[in-house]
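>>> I need the structure of the sequence given here:
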Amino acid sequence: MSSRLILVSHAPTTATRAAAFPRDEPLDAHGLADATALAGALSRVDEVRCGPARRCVQTATALGLTPTLDEELRDGDLGRWAGRTLDEVAADEPEAVSAWLTDPAAAPHGGESLTDLLDRTARWLRGLPDVARTVVAVTHPMVVRACVVNAIHATPASFWRIDIAPLTATVLRGGAGRWTLRTTAGPVDRVAGRSGTGRR
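Next up is the predicted model:
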């Protein structure tokens, strides 16, 4: 049996456009409009999950989906850096930023380390029922990147070499412990055309 997992990154927010570490902010007007324009593109799926943040819930709703909130799909916790840009933090705490980017176990911001995020997403992938179906998960770029690293058994350093844009879909196929990367950060409407039959 083979499942299809479509990881959708949420639409843009003010923090996204400012290249800032996000708080729990809503979508901006353009992000909401972009997501709404894609409503119905992912209608042929069996299950929809999304992270608990407002930007994920709003994205899923704008896409015409009715998601189940999944705490394991929450964004990476960046602690006291939330709301600040990487440039600001790097100027104030260059050694802390260097540690964060080079040591997977480091959490100088007081939040979640990369190792913690990778472990959490690995658990989440293992916990998906091993049945043939299509699952959509609306979540954060950090979570999508971590899922890809786990799926292809890449090194933690690979996390920083994966770019996930807003409102793109990354597709994995397989099941617990045997995922294959099918599409990386493709447009939601193009990926939707290959989602197969199912129900909303």
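>>> make it CA atoms for all contacts and neighbour counts henceforth
Noted.
>>> what about stretch 149-162, distance to the chain center?
14 Å (Cα atoms, centre = their mean, to the nearest Å).
>>> Can you give me the first-to-last residue distance of it?
9 Å (Cα to Cα, to the nearest Å).
>>> Now show me the structure for the sequence below, then we'll compare the two:
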Amino acid sequence: MTSRVVLISPAMNQSLRQARFDDGGTLDADGRARASAVAGSLPPAARVVVSPGVRCRETAGALGLEGSEAAGLAGLDVGRWRGRTLDEVAVAEPEAVGRWLTDPSCAPHGGESVRDACARVGRWLDALRETDGRTLAVVEPDVVRAAVVHAVGLPASGFWRLDVAPLTATELSGRAGRWNLRLGRPLDVPGAGAGF
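You can find the predicted model right below:
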């Protein structure tokens, strides 16, 4: 039995463009258009799940996907930093940002630590390992990072070393108690790319 998980990062919005911690903003016109252009490029799936964030739900809709919302796949909770840019927070709380970026157990913003987010996403991923078929999951970039950290056994400190571009697919296949990884492939316009 092989479980396949395709993690799709959301299309572009103003928060992503400004390196702003997610503030619940909607997709911008370009992000929506790009997601709509690649609708139909994804393989059939036994399950579709979506992070509860607005940009993930809107990306799923633009891709023509209907799925259940998965609270366990919410983006990293950054507490009081929500809606602010990393630069703004770094000016206001330089020591806190420094600790947060170097210590995965630290959550100076009053939200969730990177280590806790990786464990939460890892539990979801482990539950899928014994599930046959493909799961499509439209999730925040930090959920993709956490899944990769867990799947390949990276230390939680590796979380910040993984970049996830908008509207890309990261594929995991699980069998025999382990995961294999295929990183960040751009979604293609149907009929124009190599496909899945």
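>>> report the longest helix in structure 1, please.
Looking across structure 1 with DSSP state H, the single longest helix is helix 114-127.
>>> Give me the mean deviation of that one from structure 2.
Compared with structure 2 after fitting, helix 114-127 of structure 1 deviates on average by 0.8 Å (mean Cα distance after the TM-score superposition for structure 1).
>>> got the buried residues for that helix?
Residues of helix 114-127 of structure 1 classed as buried by neighbour count (16 or more other Cα atoms under 10 Å): 114, 116, 117, 118, 120, 121, 122, 124, 125.
>>> now for the helix or strand following that helix, which elements pack on it?
Counting by DSSP states H and E, the next helix or strand C-terminal to helix 114-127 of structure 1 is strand 134-139. Here strand 134-139 of structure 1 touches strand 3-9, strand 47-50, helix 54-62, going by 3 or more Cα pairs under 8 Å, 6 or more residues apart in numbering; DSSP states H and E.
>>> what range in structure 2 does the last one sit on?
Under TM-score structural alignment, the match for helix 54-62 of structure 1 in structure 2 covers residues 54-62.
>>> what's the offset of that stretch from the middle of its chain?
For stretch 54-62 of structure 2, the distance to the chain centre is 12 Å (Cα atoms, centre = their mean).
>>> Quick one: residues in contact with it.
Stretch 54-62 of structure 2 is contacted from outside by 9-11, 13, 24-27, 32, 35-36, 39, 50-51, 66-67, 138-140, using Cα atoms under 8 Å, 6 or more residues apart in numbering.
>>> can we see that at 7 Å?
Stretch 54-62 of structure 2 has contacts (Cα atoms under 7 Å, 6 or more residues apart in numbering) with 10-11, 24-27, 32, 35-36, 39, 50-51, 66, 138-140.
>>> just the buried members of those?
Listed as buried from those are 10-11, 26-27, 32, 35-36, 39, 50-51, 138-140; burial here means 16+ other Cα under 10 Å.
>>> what does residue 136 of structure 1 align to in structure 2?
By TM-score structural alignment, residue 136 of structure 1 lines up with residue 136.
>>> quick one: its match from residue 128 of structure 2, how far?
Applying Cα to Cα to residue 136 of structure 2 and residue 128 of structure 2 gives a distance of 12 Å.
>>> out of those two, which sits in the busier spot?
Of the pair residue 136 of structure 2 and residue 128, residue 136 is the one with more neighbours under other Cα atoms under 10 Å, namely 24 against 18.
>>> show me the contacts for the more buried one.
The contact partners of residue 136 of structure 2, taken as Cα under 7 Å, 6+ apart, are 5, 6, 7, 45, 47, 48, 49.
>>> Just the strands from structure 2, written as ranges.
Along structure 2, counting by DSSP state E, strands occupy 3-8, 47-50, 68-69, 133-138, 168-175, 178-186.
>>> What mean distance separates the shortest one from the matching residues in structure 1?
It stands for strand 68-69 of structure 2. Mean deviation for strand 68-69 of structure 2: 0.9 Å (mean Cα distance after the TM-score superposition for structure 1).
>>> now swap in the fourth one and tell me
Comparison of strand 133-138 of structure 2 with structure 1 after fitting gives an average deviation of 0.6 Å (mean Cα distance after the TM-score superposition for structure 1).
>>> what does the fifth one give?
Once the two structures are superposed, the average separation between strand 168-175 of structure 2 and the matching residues of structure 1 is 1.0 Å (mean Cα distance after the TM-score superposition for structure 1).
>>> Now that strand: buried residues?
For strand 168-175 of structure 2, by 16+ other Cα under 10 Å, it's 168, 169, 170, 171, 172, 173, 174.
>>> and the two most separated of the residues you listed?
Every pair in these was compared (Cα to Cα); the two farthest apart turn out to be 168 and 174, at 19.7 Å.
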